[in-house]
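Novice: this is a predicted model, with the sequence first.
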Amino acid sequence: MSGEEEGFVIDIEINNELDQKIVDQFALFDELDAKKIDSDNVGTFLRSLGLYVTNADVEEIKEKSFHSQIPNAYHIGLLLPNITECFLKHKFLPKTVEQLFEAFHLLDPDKKGSLDIAYVEDVFKNQGDQFDDKEMAEFMVRAVDHRSQKVNYEYLINALLQNVLDENDLFKLSDKIALEPPQEKVEEIIAETLKDEGEKDEENSLNRNLN
């Protein structure tokens, strides 16, 4: 599988189920089927995979995946190996519910159980990992209790955890793949087994002839 970019070809190497799931998710962001997405969408794409990346993390991955021939976009063929590595090395794991509750207790010293929308927007846009306007808007749709017009813990944590998969968790899939021997090793094991079986049959045949 490959993608052509103005005279040169970028290969898309899909080696396992994890790679395929990442490529399938990328397709949701690649509306023109150009095998690339704009720079501004890389962070949203990474978070949609369940990677809890900061803006600095996003920039690091973009730097590793940069190609001078496509300066304003990022090709899946270049992003894929760097993203797969994140899963296999367990980088950017999601926070647990307990950790999130502990963090938001710090934002709510009076223990009201909810936060003002303007305050949450200020925290996420101007402090720590800074959300851009698009990310903030998408996040607040899920985080706000529209009856009270407040952000309560349950809504907020559900919004933060909405990308964490259960049985389809890509981190779990990466663990499974890491435990599987590479194809050449499988072929070597099969060859050795067949050889051993052949030697046993030859030995049994020789023993029968001697008897």
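Specialist: Received it, and whenever you're ready, just let me know what you need. Numbers count the residues shown, from 1 in each chain.
Novice: hey, let's count contacts and neighbours off CA atoms from now on
Specialist: Fine.
Novice: helices along this protein, start to end?
Specialist: For the chain, the helices defined by DSSP state H cover 17-29, 42-48, 55-64, 76-88, 97-107, 117-126, 133-143, 153-161, 170-179, 183-210.
Novice: closest one to Val9 among the ones you listed?
Specialist: When those are ranked by distance to Val9, counting by CA to CA, first place goes to helix 76-88 at 9.7 Å.
Novice: give the buried residues for that closest one.
Specialist: Within helix 76-88, the residues that qualify as buried by neighbour count (16 or more other CA atoms under 10 Å) are 76-84, 86-88.
Novice: of the residues you listed, which is the nearest to Leu161?
Specialist: Leu161 has its nearest neighbour among the buried residues of helix 76-88 in Phe87, at 17.1 Å by CA to CA.
Novice: do you know how far that closest one is from Asp110?
Specialist: 38 Å (CA to CA, to the nearest Å).
Novice: for comparison:
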Amino acid sequence: MADDSQKQQELSDEEVVRQEIQKKVIAAFDIFDHEANKTVDVREIGTIIRSLGCCPTESELHDLISEVEEDEPTGFIRYERFEPMMIRVLMERRYRPENEDQILKAFSVLDEEKKGYLTVEQLTKYMTEEVPEEAFSQDELEEMLQASVDPEKHVIYYKDYASLMTVDETA
């Protein structure tokens, strides 16, 4: 009898988590649903997924998009196809971002002179040329630079930026 009660509690806990995730997915999707018709431009899917704390590679992102696209791609993704995939991804805690220490290590490798910052040109080169299959799009690069470049010095102080790139696991 106690086992049944425990199983019911676990199921209800999982359902509460699922409902909370669903609310976040709806809110994120709705931001980009400009026509209020439960569709978004396929080019917005990466931003939506990343806003939910997932950091898939470009290849993984293309796989996710393929999973939710219509059989005949229209350029738009319907919420009813996006929601089950996104809830599953979030429930499985897939595509979690690296922690701040790992991000700092990656930036410090790029900062060969150990100055504590990268120039816009350096970061642009690394993000668009070094690993072609994982290259950032122009929109992604502009978004990253907008968030990371110090407005006075026009460089990226990566120690400051690394904390912005991490996700609060309790949120």
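Specialist: Arrived safely. Everything numeric here is computed off the predicted structure, so don't read it as measured data.
Novice: now the TM-score, please.
Specialist: The TM-score (TM-score structural alignment, normalised by the length of structure 2) is 0.81; 152 aligned residues with a CA RMSD of 1.7 Å.
Novice: buried residues, stretch 64-80 of structure 2. List them.
Specialist: By neighbour count, with 16+ other CA under 10 Å as the criterion, the buried positions of stretch 64-80 of structure 2 are 64-65, 68-69, 76-79.
Novice: let me have these in a markdown table, extended by distance to Glu169 of structure 2.
Specialist: Formatted as a markdown table, the entries for the buried residues of stretch 64-80 of structure 2 read as follows, by distance: CA to CA, whole Å:
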| residue | distance to Glu169 of structure 2 |
| --- | --- |
| Leu64 | 22 |
| Ile65 | 25 |
| Val68 | 26 |
| Glu69 | 29 |
| Phe76 | 30 |
| Ile77 | 28 |
| Arg78 | 28 |
| Tyr79 | 25 |
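Novice: what do we get in structure 2 for Ser65 of structure 1?
Specialist: In structure 2, the residue paired with Ser65 of structure 1 according to TM-score structural alignment is Val68.
Novice: pretty sure that match contacts Arg81?
Specialist: Yes. Checked against CA atoms under 8 Å, the pair Val68 of structure 2 and Arg81 is within contact range at 5.3 Å.
Novice: the equivalent of Asp24 of structure 1 over in structure 2: neighbour count?
Specialist: Under the alignment (TM-score structural alignment), Asp24 of structure 1 pairs with Ala27 of structure 2. By the measure other CA atoms under 10 Å, the count of residues near Ala27 of structure 2 is 14.
Novice: quick one: Ala27 of structure 2 from Ala106 of structure 2, how far?
Specialist: Between Ala27 of structure 2 and Ala106 of structure 2 the distance, using CA to CA, works out to 32 Å.
Novice: what of Glu112 of structure 2?
Specialist: Summarising the geometry, the distance separating Glu112 of structure 2 from Ala106 of structure 2, computed by CA to CA, is 11 Å.
Novice: more neighbours: these two, which one.
Specialist: Neighbours were tallied for Glu112 of structure 2 and for Ala106 using other CA under 10 Å; the higher tally belongs to Ala106 (13 against 10).
Novice: tell me the residue in structure 1 aligned with that one.
Specialist: Residue pairing (TM-score structural alignment): Ala106 of structure 2 is matched to Ala103 of structure 1.
Novice: what of Met144 of structure 2?
Specialist: When structure 1 is aligned by TM-score structural alignment, Met144 of structure 2 is paired with Phe139.
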